[in-house]
Structure formats: structure tokens, C-alpha cells
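**Student:** Let's see this in three dimensions:
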Amino acid sequence: MARRKLGVIGGSGLYAVDGLTEAAWHRVETPWGAPSDDLFCGLLDELEMVFLPRHGRGHVHSPSDVPYRANIDALKRLGVTDVISVSACGSFREEMKPGDFVIVDQFIDRTIARDKSFFGAGCVAHVSMAHPVCGTLGSVCATAAQAAGVTVHEGGTYLAMEGPQFSTLAESVMYRDQWGCSVIGMTNMPEAKLAREAELCYASVAMVTDYDCWHPDHDAVEVADILRVLTANAEAARAMITELPTLLGPEHAPCPQGCGTALEYALITAPDARDPEVLKKLDAVAGRVLSGPSD
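**Tutor:** Prediction:
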């Protein structure tokens, strides 16, 4: 059984985690450029952890500019087995209130200006995104958040918008009433797709900051209000993270959902037709299948 190493990607408001020992910031080079920031590596109790602030310390990357491929590659390169994405979101559901956490289990991707795959010309691959998150890891996150005193909703569809502007009223109503979405955010796509391509267990913890603009009593999203909730949510997220070592344990068993073998039959390009320069860039995310007997 493999040793578990947990990666946490912190969203708006969460730029650091507390309680890590033997901890230090490490710069990681990737074939896809520099990650959002250096990665903070250490031990939380006995669990190895790597923390990456998605927007960088000081919030220097907008949602469209986040180097998603470099971030996931860097985590994989450091030996991460599980990734928990923590991000701010707006709510389309009355019962999903500001301050609540939603354990997302589906996505609708409306982003249009981002590189969404490690694969392409020279090495084509198609992974399944029917069930885009790891249910096992998501359940652990729900338990950890509840233990931290957070109101948690298990299951919900996350609408990923391009941003950085917030929704129009027409969009907000459509996403809620016609598309049946639960929450809206700007960063979980293509992050979840790339994590699947890298054969990582991935769970999304969406922290509600507001009701978007569909709600008759919240008809405009005010940044000042969001920032107040963000601060409280960040503290709750840190409390959730401290619960994870006991719940996860130090060993990483094979994922029952198959996250760790997502590329098993995904590579379409014949071995003798694959571009060697492309393969060099895939050494971390796809090394298991590129060096295996399936070639």
C-alpha cells in the first residue's frame, strides 16, 4: 500500500495552513511553467501534506490566469496522492447559506480561455469525467468539516464560469432555475479535469460566500460582504484540515472509484506515433502508463 501525501489547493482567502511541522516552502519547476506559488510542504501530525495557494500569496492570479496545468503537475511531481480543492463560491440554493460548505460532486464547465488538458497533438488521451470527483475523499472532507463545526451539504453541481466578473442576473437565474446548479465559482475547472488526467483523487470543498444575484434579498454581489465571509470561511477550512490526518490515515489504498488508474485505457495515440518531446512533458502526470507494459 502506498504512502499517502495530501495536497491542499487553497482558494480565495486561504493562502496558508497552520500546524505543519518540518515545514518549508519549495519551488517546483514543471514543463508547463511555474505554479501559482511555491509549495508549502510538511507534516500535519503524521500525514505528509503539500499546500498550494491557488491564486498565490497576495492573490496575484485571477481565475483565468491561474496556471492550472503547472499546479497539478507540481503536486504530482512531489508525490501527492490526494488533492482537496478549497474554493469560494456563490450559492443558488436557499439552504446553502453563506458560511456553509458544499462537497461538490458534479460540474458544468463554462470556462473558455484556459488550457484544459495535458494531452493533445503528439499524444492524445481521453479520460472519463462522468463522475468528476473522488467520492471517498469527498466523504472524508464532509466528516472533517462537520467535526470542525461547519454546516455541510454533501453533493451539488458547481457551475464553473470564466470570470473575473460576477454573473448577470439573467445568467444567475438560468444557472439556478433551468440548469439546476447548486453553486457557482471560477476555479474548479479545468483543475478537476487535470487532476483526473494526473490520476489523482480529487475532492472539491466549495465554501459559500454569497447568494450570487438571483436572490431577491441579495440582488448584487458586494465584494466587501464577500471578504467578510471569506475570512470566516478560511478559519473554518483550517479547522477542517486539522481533522484530516486522523480520518485519512498515513496509507493510500487503491481508489475504489479508479482515480489512480484513469489513464489505463485513455491513451489513443499509438506508441510509435507519440511525439518524444510531448512525452517528456508528461513524465510526472502520465509516467505510470507511459513506462508501463501497455506501451
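
**Student:** CA only for contacts and neighbour counts going forward, please
**Tutor:** Noted.

**Student:** Excluding chain neighbours, what is closest to G249?
**Tutor:** L47 (7.0 Å; CA to CA, 6 or more residues apart in numbering).

**Student:** And Q146, by the same measure?
**Tutor:** V152 (6.4 Å).

**Student:** Equivalent analysis for A286, please.
**Tutor:** Nearest one to A286, counting by CA to CA, 6+ apart, is A198 at 6.3 Å.

**Student:** To what extent is that neighbour buried, counted in neighbours?
**Tutor:** 28 (other CA atoms under 10 Å).

**Student:** What residues does it make contact with?
**Tutor:** I72, D73, K76, A262, A284, V285, A286 (CA atoms under 8 Å, 6 or more residues apart in numbering).

**Student:** can you tell me how far C201 sits from R114?
**Tutor:** Noted for C201: a distance of 22 Å to R114, by CA to CA, to the nearest Å.

**Student:** So between those two, which is more surrounded?
**Tutor:** C201 (28 against 16).

**Student:** The more buried one and I184, how far apart?
**Tutor:** Taken as CA to CA, the span from C201 to I184 is 22 Å.

**Student:** pretty sure T242 is in a helix, no?
**Tutor:** Yes: T242 forms part of a helix when assessed by DSSP: H, G, I helix; E, B strand; the rest coil.

**Student:** on that earlier part again, need the contacts of A198 in TSV (columns: distance to D275).
**Tutor:** Shown next, in TSV, are the contacts of A198 (distance: CA to CA, whole Å):
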residue	distance to D275
I72	22
D73	19
K76	22
A262	21
A284	16
V285	16
A286	14
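
**Student:** Second chain to compare with the first, below:
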Amino acid sequence: MKTMIGVIGGSGIYEMDGLKNAEWQTVSGPWGAPSDQILTGSLNGVDMAFLPRHGRGHVHSPTTVPYRANIDALKRIGVTDVISVSACGSLNAEMAPGEFVIVDQFIDRTFAREKSFFGDGCVAHVSVAHPTCPRLSDACETAATDTGIKVHRGGTYLAMEGPQFSSLAESKMYQSWGCDVIGMTNMPEAKLAREAELCYASVAMITDFDCWHPDHGAVDVADVIRTLTQNAGKARSLISKLPNLLGAERAPCPHECDRALEFAIMTAPEKRDPAVLAKLDAIAGRVLS
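**Tutor:** Okay, the predicted model is just below:
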């Protein structure tokens, strides 16, 4: 199998120097249109795909990002490994603005989003005990270190609905739960990637200390954008190193991310809705065929 790295990111993350045969592709699927066209090409002999999570020009809020369509589109064009790059606030005094965190756990506090490809007509229960891929996270950590980025390996990401930032009481509560960073976009993205049997790694770029820090006060959007711009350059450098680390040939994932649906589908074959199965062709075709 050939490796294809899919990067889901914000402004400045979907453009890459040295990308060969770069082309914006329109990808359609049964879950609606993804956030934007997908930029495809190759970097150092490895196929790449870049999807702007909010759309170019930032037209989707965290709540209205079409998460299912995004993951389906990436799987449909052959992506094997998804790197999520996103801005976040820090709830941990040891993780400062300008630094990166390779997230390994999530607490999902979103409530206004569709969170699964499955439901009536085809029920499935996928484990997200370990929602990120250690193999892919290893590559991201190595790439960050080689780039000179200060990176923290491991951290819990609190996914909030947004679009407002936290109240002080909320920020302190999430901190008391042991959360390290807070953002609005990694859920249900990580859950859907697991359902699609895609390896998923989350690179969280810290822009601020949320509002809990006594020396920093409330989140200042101007400061966030300034740090975000600086982080985008670091992220592009990190991504540029991934093709050499992951290689062009893709072996089965040793952590079985690519076999997450093996025993997940509960609905008896004769009770499955053909219309639902048709929508799952890219996501679950391996186990439904």
C-alpha cells in the first residue's frame, strides 16, 4: 500500500513549498461537500493532501465545519494517515504559547455536531480509548524536534463547542480535570477518523493561556493571530519532514488503527439499510463488502 499523508489545517498550513504536481481537487461524497477543495501533490516522493478545515478565507465556524464530509473525502482519495494541525489554548503552565503539543487524549464537550458515520440502519461502536496513533505521533514528534520546535509529547485536549472562548470558571474547571490544552476542532474529527480506519495524530499549536493564568488575563484575539502566524511557519516545516519519516510504502498500522472496524459493526447483515451502506462505501467498505 502507498502512503498518502492528509493534513487538516488552518490558514497557511495547506500550502507547502516543494509540493510537486500541486492541484486543487473538488471531491464529492455522500456526506456533503468538505470544507474546501483538497490540494493534492507529492513531496519527496510521498503523496500529500491538504484540506483547509475552515475553508480558505475561514468561512466555517468550529461548529459548522463539515467533519464527516472532510474525513470521507480524505479517505475517498486514498489518504492513509491524517495529521491534524490546529490552534489551541494552554491550560498547563508548562506548555507556553509558541510551543506544540502532540495530543494523545481528548475530552469531548461539544454538543452541536454529528459525531458518527453510523446510526439507524447500520450501528457500530468503535473504541476511542486511544484516539491517536502512536506511530504517527512519533513521526510528528521527531519532525518537530528536528525543526527546532519545543514540543511536548502527550497531553489531553479539551474540545469545547465555541465559538466563544471559555469563561474563567470553565477554564479553571477544565484545568482541574487535568486537561493540558483547549480547542474547538479536534472533536468529532478524531472520532470520525477512527471510524474511517485512518491513523490520526493531533499537533496542537499553543497560541495563548486561555483565561486562567493570573498574569495573562482574557484571550486577546490579536495576540492569538500573531502567535498563530508564527506557528504556521513552524508547522509547515514540521510537515515537510513527514514524508521522509513515514516513507512511500505503507505497512499495516502496528496499533491497528486501520482495522478499527474489525468487530465494531453490530447490526445483523440482513437488517442493514442499503441506503446507509451506500453512504459508507469509502468509510467502511473494507468490512461491509
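
**Student:** and the aligned residue in the second structure for the residue nearest to Q146 of the first structure, how many neighbours does it have?
**Tutor:** In the second structure, the residue paired with V152 of the first structure is V151, using TM-score structural alignment. Look at V151 of the second structure: counted by other CA under 10 Å, it has 21 neighbours.

**Student:** Check L168 of the second structure too.
**Tutor:** As a burial measure, L168 of the second structure scores 14 neighbours (other CA under 10 Å).

**Student:** who's in contact with stretch 62-72 of the first structure?
**Tutor:** 30-36, 52, 54-55, 113-118, 162-164, 186-187, 190-191, 194-195, 198.

**Student:** Run a quick check on I283 of the second structure versus K75, I expect a contact.
**Tutor:** Yes: with contact defined as CA atoms under 8 Å, I283 of the second structure counts as touching K75 (6.8 Å).

**Student:** Who has more neighbours out of the two?
**Tutor:** Between I283 of the second structure and K75, I283 has the larger neighbour count (other CA under 10 Å), namely 26 against 21.

**Student:** what do we get in the first structure for that one?
**Tutor:** Match for I283 of the second structure (TM-score structural alignment): V285.

**Student:** For L137 of the first structure, see how far away the closest residue to that match other than its chain neighbours is.
**Tutor:** Leaving out its chain neighbours, the residue that sits closest to V285 of the first structure by CA to CA, 6+ apart is A198, at 4.4 Å. Going from A198 of the first structure to L137 of the first structure by CA to CA gives 16 Å.

**Student:** Could you do K97 of the first structure as well?
**Tutor:** 23 Å.

**Student:** Likewise for G19 of the first structure?
**Tutor:** 21 Å.

**Student:** who's more crowded, the two?
**Tutor:** L137 (19 against 13).

**Student:** how much space between that one and V221 of the first structure?
**Tutor:** In terms of CA to CA, L137 of the first structure sits 31 Å off from V221 of the first structure.

**Student:** C259 of the first structure now?
**Tutor:** As judged by CA to CA, C259 of the first structure and V221 of the first structure stand 36 Å apart.

**Student:** hey, where'd the strands end up in the first structure?
**Tutor:** Along the first structure, counting by DSSP state E, strands occupy 2-3, 5-10, 21-26, 39-44, 47-53, 82-91, 101-104, 106-109, 152-154, 157-160, 183-185, 201-210, 251-252.

**Student:** and stretch 23-34 of the first structure, how far apart are its ends?
**Tutor:** End-to-end distance for stretch 23-34 of the first structure, by CA to CA: 21 Å.

**Student:** Would you mark the buried spots in that stretch?
**Tutor:** Residues V28, T30, W32, A34 are the ones in stretch 23-34 of the first structure that count as buried (16 or more other CA atoms under 10 Å).

**Student:** need the contact list for the residue positioned nearest the centre of the first structure.
**Tutor:** The residue lying closest to the centre of the first structure (CA atoms, centre = their mean) is S85, at 3.4 Å. Applying CA under 8 Å, 6+ apart to S85 of the first structure gives the contacts V8, I9, G10, G11, N188, Y202, A203, S204, V205, A206.

**Student:** ok so, going back, tell me the buried residues within the contacts of stretch 62-72 of the first structure.
**Tutor:** Among the contacts of stretch 62-72 of the first structure, the ones that count as buried by 16+ other CA under 10 Å are 30, 32, 34-36, 52, 54-55, 114, 116-118, 162-163, 186-187, 190-191, 194-195, 198.

**Student:** Can you list the neighbours in contact with stretch 153-173 of the second structure?
**Tutor:** In contact with stretch 153-173 of the second structure (CA under 8 Å, 6+ apart) are residues 61-63, 91, 101-112, 141, 174, 178-187, 210-212, 219.

**Student:** Buried residues, it. List them.
**Tutor:** G155, T156, Y157, L158, A159, M160, E161, G162, F165, S166, S171, K172.
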